[in-house]
Each structure stands twice: as C-alpha cells, then as structure tokens.
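>>> Quick one, structure for this:
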Amino acid sequence: MVLIDTHCHLYLEEFREDIRLVIEKATAAGVEQIYLPAIDSSEHQNLVDLEAAFPGKCVAMMGLHPCYVKENVEDELKLVEEWLSKRSFAAVGEIGLDFYWDRTFENQQYDAFRRQIGLALKYSLPIVIHSRNSTQECIEIVNEHIGKGLGGVFHCFGGSYEQAKQIADAGFYLGIGGVVTYKNAGLPAVLERLSLDQIVLETDAPYLTPVPFRGKRNESAYLPYVVAKLAEIYQVDREEVAARTTANARKLFKLTAS
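Okay, the predicted model is just below:
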C-alpha cells in the first residue's frame, strides 16, 4: 500500500523532539510522500529545512494561511512572492478564507486569496485551499478563474454534496482526513455520492486526529485509518482506496507515477 499525505504540518513545534521517528513510522505505514503547507513567515525556514532534511519524502508548499492574514499582510505576501521566485514549490498553499475564528480582516483575506491565486497561475502551480466556514465563498473565488488552468484541492473538505459537485466540476479535488472517522461528522453520507477519483488523502497533522487516536497528536502514520474508513464507505478494499487516491495526488501535484 502506497499512500500520499497531501497536507501535514510536520515542521511545527509539536514534532521537533521526535521528527525522525515520526517519519520512520509514516514510512512503515506506507506513506511515500508528505506535503507540507505553509502558514506564515514565522515557520517558512522550519518548513524548507524539514524538506531539506528528508528530500523526496517531505515536499514544501508556499503561501499565507488565511488565519494569519493580519495587519502585516503586505509584508507576508511579499515574502511569499519572494520565496516562489527563488525556488520551486509543489503548490501555493495553504491559502483561502477562514470565517470561523475572526472576520476582522475579511477584506484582506479575500485580497490575499486572489493575489495568491495569481501567483499560482504565474508559476503554473496547484493551490491548496483552506475554507473553514467559507466553502461556498471559496468556490465562488475559484469559479472566477475557470478556464485559466487553475487546479488544486479543497483541504479538509466538510461541505455539502452540492458544494462537492461544484468543486469537482471546477476540476478540484477534496482533501479527506481524520474527520471522516468522527461519528457525527456527516461526511460519509456526502462522500458515498461521490467518486473516489475526486479524493486525496491528508492528515493535517498535528490536528484532526482520526479515531481511535482522537485527542492525541495526529501524524502521517495514522493515514491508514482514513483509508480504512473510505474503504468502508465505498465498499472496496483498502488497496483500491490507496491506489486511486495516490494516483489522484500525483495528478494534483503533477507527478509521474514511480
């Protein structure tokens, strides 16, 4: 079983003491690659340092997370653009809108999202979208760019079937992780009406740990628990879930099969 974790924050403080063990456990669980979304400049160096420490295993993205769009947004976006101009990244992410915690900088979030989409188009990169309490708004922004070659994934998808269909129609994938294992999530009922060909796997570690580890630190080694739940939803074996979602991830990040 070969798996790809398309969204994981292994460069954060929660992993500093045992990162090598975390990587070893992920590899033993079949995780071939781990994609690292950026949040803001406070973690950029840790992000690229982790990629350098585990070449081919950890792969960096670059972007400004909507929760970190603050008074210094112009400085942060300038740094994102500088990083993208000087080296390659797998994607622009994670970017988008977050209306759960605070809407003080709502207008700036919209502006930052659109500008970073512009950077993705400039560098022919996919985008990784954070859309907490803002799925429909993010879909509408994506739809502004239909026909321009924009692609990507809605990370931690938790919307309705109708929204999932809009996302698929736009040529985007749904990022599915530990939430699908939660008893009251409602996500299985949405997914069973969709094709596995629209799904990529993720952990969002250290967050959103799947059952039976909920409440503990998440990590890439727990991805098989997401696979098991998807196999149950789609009534196929785990190998098929792994093969199809890994193929989707390779398409998302424009990789050729190994």
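>>> For the rest of this, base every contact and every neighbour count on C-alpha atoms.
Will do.
>>> Distance of Gln116 relative to Tyr123?
Per Cα to Cα, to the nearest Å, Gln116 is found 11 Å from Tyr123.
>>> Over to Glu137?
As defined by Cα to Cα, Glu137 lies at a distance of 24 Å from Tyr123.
>>> Gln33 now?
Summarising the geometry, the distance separating Gln33 from Tyr123, computed by Cα to Cα, is 22 Å.
>>> of the two, who's got more company?
Summary of the neighbour comparison: Gln33 and Tyr123, criterion other Cα atoms under 10 Å, with Gln33 having more neighbours (23 against 15).
>>> Just give the nearest non-adjacent residue to that one, would you?
Counting by Cα to Cα, 6 or more residues apart in numbering, Gln33 lies nearest to Lys57, which is 4.6 Å off, once chain neighbours are set aside.
>>> wait, isn't that neighbour in contact with Gly30?
No: using Cα atoms under 8 Å, Lys57 and Gly30 do not qualify as a contacting pair, with a distance of 11.6 Å.
>>> isn't there a strand covering Glu32?
Yes: secondary structure assignment places Glu32 in a strand (DSSP: H, G, I helix; E, B strand; the rest coil).
>>> which residues touch it?
Shown here is Glu32, whose contacts under the criterion Cα atoms under 8 Å, 6 or more residues apart in numbering are Val2, Leu3, Ile4, Lys57.
>>> burial count for the second one?
This means Leu3. Other residues within reach of Leu3, judged by other Cα under 10 Å, total 30.
>>> Return the residues in contact with the spatially closest residue to it that is not a sequence neighbour.
On the basis of Cα to Cα, 6+ apart, the spatially nearest residue to Leu3 that is not a chain neighbour turns out to be Val31, at 4.5 Å. Each residue near Val31 by Cα under 8 Å, 6+ apart is listed here: Val2, Leu3, Ile4, Asp5, Ser220, Ala221, Leu223.
>>> One more, so I can put them side by side:
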Amino acid sequence: MRRFIDIGANLTDSMYQGFYNGTSKHPPDLPNVLERAWNAGLKKIIITAGRLQETEEALKLAKTNDALFTTVGVHPTRCGDFDASGDPDAHLRALHSLIDENRGRVVAVGECGLDYDRLQFCDQDTQRRYFERQLSLSESSRLPLFLHCRASAADLVDVLRNQHGRCFGGVVHSFDGTKEEAESIMDLGYYIGINGCSLKTAANLAVAAALPADRLLLETDAPWCEIRPTHAGSRHVRPPAATPCKKERWQADRPVKARNEPANITQVLDVLAAVREEDPDTLAEQIFVNTTKLFFPDHVSDH
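Have a look, this model is predicted:
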C-alpha cells in the first residue's frame, strides 16, 4: 500500500467540530476523518498551527495519537499578534517554550513566512520583521521551517538567503508560483509542498510537472485547498471511495462535500503523477522518503 505523510492539515479547524461559519451542522467527526486518513495510507499527519493559541490546541490533539505532530509559529497574516500581546519578546519566548517542552511532537517552525495577497490583515513591514524574528526558533531548535508564501517569493527568498545560517531547511507549502520562483527556493535547499491549490491552472500543472521528484512533498491543507471540478487537474482524480455528502446530511462514514480532509492526499498524488507521466507508486514512495528526511530524520533508516 502507498505510504503518505500529510505535511499540512488544519485539524483544529472548527469544521471538524461540525461548525461552519459559526453554525453547527453536524456532530464533531475528527475521529471519522482520521480513520479515513489511516485507511488511505497516511502514516503521519503534521497539524498546521498559525498562532500561539492554535499551537496549544494542536499540541493537545497531537498528544492523543502517535501519528500526529504539529508546527509552532505565527502565520504572516497574524503577525500583528506580537505587537497586540503588549510584549513581543515574551510572545516569542512562549513559542520557544512550546518547542522546548514538546520535542518529538513539534517537528517544524511555522506556519511562518510572507503573504502580500492579504495585507489587510497585517502590513508588509510587520510580516517581514516577525518572520525574521521567528527564524530564531529554527536556529535554537534545529527544526525545519514550514513556510507560507503568497505573492512574496522574491522577499521570502531574500530573507532566507540573508539568514541562511540560522535555518535548517524546510518547505514552502501550498506552492502556486512560477518555475523560476520554485528554482530560487530549491537553490537554497528547500522543498516544495504541493496540494490542491498548487494544481488549479494549466500553468500550475506545468510547474508541478517540471519540479525534481526529490524536492517534492505532499499535503492537503485540509479543510481547505480541495481539488475542485473546475481545477485543471481535476480530470486526473479518481472517484473517492465514499461519495461525499452535504454537511446538512452528514453521515459518519462519508466525507463532507467541499470540506477537504487528509485522506484526499491520494487525489493530489493522482494529479501529480498524471501530469508528470510517472508511476504513482514510485512517486508516492519518493515523496514519502523526502518527507521523512526533512521532518523525521531519526526515522530515515527505518525505510
């Protein structure tokens, strides 16, 4: 059976508690979501956290299952949290403490980076300042970075290049940039994370097809970034094992329509293997090894 590691899933999102836009539609069903994930070949899932409180919730969840792990960091659109806390230094120290006190469950620093598409949430200067400061988390822990990059590749690469000695590799997740941007990222030793948002357009597919297999990682970014019927890569997706149901007609043994979940990582592989004209079993195993090397280096010899 193919082996997968989902490098980014927002499992603390309220959708997995049955809430959509603040309204309850069905019972909490994260155990059902995880059961489908394990049945699909997921061996590990890294829970994505984007602010201090989310990290605390993610850690609590990760400690319930040996196959769950988490990141620690502040998302670029939430970097205003540092100033809003009244003591940015203390806020950063709290992140350091979460890493130090939870080694083994925390496997990356992030989600951090730059997002110039949504400056209404946090201005560019604040994002860059606290992105640079969060690199101290990687420097002290020797953990890789889980990076967010939207319309900001040049500045992201500039920061990573200038601070290269402080970092221990990482991945730019949910990549949707150009081949040239990907090459500038990979030239610094970083990986490229592919999910449904990476495969929307014909241009996206061309980039994904051109990337070296040994620099690829897979993710879902669930409950977001599902592969929709309107996406260029959707024609390569095999029908799901269970037909999704509407959230108002929830059934425990069926996924919820338009709510992504880790089991759908198989769909990302479907598209990626098709556009690259590669054997999906071989590609899946290569990516599994890539992911293990980056986030679970102590387990490389097990494979």
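>>> and the residue nearest to Gln33 of structure 1, how many neighbours?
Residue crowding around Lys57 of structure 1 was assessed by other Cα under 10 Å; the count is 18.
>>> ok, now which ones touch it?
Here Lys57 of structure 1 is in contact with Glu32, Gln33, Ile34, Glu51 (criterion: Cα under 8 Å, 6+ apart).
>>> Next, work out how far apart it and Lys86 of structure 1 are.
With distances taken as Cα to Cα, Lys57 of structure 1 is found 21 Å from Lys86 of structure 1.
>>> show me where structure 1 has helices.
Applying DSSP state H to structure 1 gives helices spanning 19-28, 44-53, 73-86, 106-122, 135-143, 161-169, 187-191, 223-234, 238-252.
>>> could I get these as TSV with mean neighbour count and distance to Ile129 of structure 1?
Converted to TSV, the helices of structure 1 look like this (neighbours: other Cα atoms under 10 Å; distance: least, Cα to Cα, whole Å):
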stretch	mean neighbour count	distance to Ile129 of structure 1
helix 19-28	16	24
helix 44-53	17	18
helix 73-86	15	16
helix 106-122	19	9
helix 135-143	18	8
helix 161-169	17	11
helix 187-191	18	18
helix 223-234	20	20
helix 238-252	20	13
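>>> As TSV, those helices with distance to Leu12 of structure 1 would be great.
Below are those laid out as TSV (distance: least, Cα to Cα, whole Å):
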stretch	distance to Leu12 of structure 1
helix 19-28	10
helix 44-53	8
helix 73-86	18
helix 106-122	23
helix 135-143	26
helix 161-169	30
helix 187-191	28
helix 223-234	19
helix 238-252	23
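>>> and Asp197 of structure 1, which of the ones you listed is closest to it?
Each of the helices of structure 1 was checked against Asp197 of structure 1 via Cα to Cα, and the shortest separation belongs to helix 238-252, namely 6.5 Å.
>>> can you list contacts of the closest one?
Applying Cα under 8 Å, 6+ apart, the set of residues contacting helix 238-252 of structure 1 from outside is 1-4, 6, 126, 151-153, 173, 196-201, 227-228, 230-231, 256-257.
>>> Ok, stretch 136-153 of structure 2 next?
Contacting residues not belonging to stretch 136-153 of structure 2 are listed as 71, 75-76, 95-96, 99-100, 107-117, 156, 166-175, 177, 181, 294-295 [Cα under 8 Å, 6+ apart].
>>> Just tell me the aligned range of that stretch in structure 1.
Aligned by TM-score structural alignment, stretch 136-153 of structure 2 falls on residues 118-135 of structure 1.
>>> distance between the ends of that stretch?
Using Cα to Cα, the gap from the first to the last residue of stretch 118-135 of structure 1 comes to 20 Å.
>>> For stretch 76-84 of structure 2, measure first residue to last.
Using Cα to Cα, the end-to-end distance of stretch 76-84 of structure 2 comes out at 14 Å.
>>> what does stretch 187-197 of structure 1 give?
End to end - Cα to Cα - stretch 187-197 of structure 1 spans 16 Å.
>>> Give the aligned equivalent of Asn264 of structure 2 in structure 1.
Pairing criterion TM-score structural alignment: the partner of Asn264 of structure 2 within structure 1 is identified as Tyr222.
>>> next one: Ser184 of structure 2
The equivalent of Ser184 of structure 2 in structure 1 is Gln166 (alignment by TM-score structural alignment).
>>> Quick check: the spatially closest residue to its match that is not a sequence neighbour vs Gly159 of structure 1, distance?
Nearest in space to Gln166 of structure 1, with sequence neighbours left out and distances taken as Cα to Cα, 6+ apart, is Ile139 at 7.3 Å. Separation of Ile139 of structure 1 from Gly159 of structure 1 (Cα to Cα): 11 Å.
>>> burial count for the match of Asn264 of structure 2?
Residues lying near Tyr222 of structure 1 (other Cα under 10 Å) number 23.
>>> hang on, it packs against Pro210?
Yes: checked against Cα under 8 Å, the pair Tyr222 of structure 1 and Pro210 is within contact range at 7.2 Å.
>>> picking that back up, mind putting the contacts of Glu32 of structure 1 in JSON lines, distance to Lys25 of structure 1 included?
Compiled in JSON lines, the contacts of Glu32 of structure 1 are given as follows (distance: Cα to Cα, whole Å):
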{"residue": "Val2", "distance to Lys25 of structure 1": "14"}
{"residue": "Leu3", "distance to Lys25 of structure 1": "13"}
{"residue": "Ile4", "distance to Lys25 of structure 1": "14"}
{"residue": "Lys57", "distance to Lys25 of structure 1": "13"}
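>>> Now, the residues you listed that are in strands?
Of the positions in these, Leu3, Ile4 sit in strands, assigned by DSSP state E.
>>> out of the contacts of Glu32 of structure 1, which ones does structure 2 keep as well?
For both residues aligned by TM-score structural alignment, their matches' Cα atoms under 8 Å, a contact is called conserved when the aligned residues also meet in structure 2; among the contacts of Glu32 of structure 1 this holds for Val2, Leu3, Ile4, Lys57.
>>> residue contacts, the closest residue to the third one other than its chain neighbours?
In space, and not counting its chain neighbours, Ile4 of structure 1 is closest to Gln33: 5.1 Å by Cα to Cα, 6+ apart. Gln33 of structure 1 sits next to Leu3, Ile4, Asp5, Thr6, Gly56, Lys57, Cys58, Val59 when contact means Cα under 8 Å, 6+ apart.
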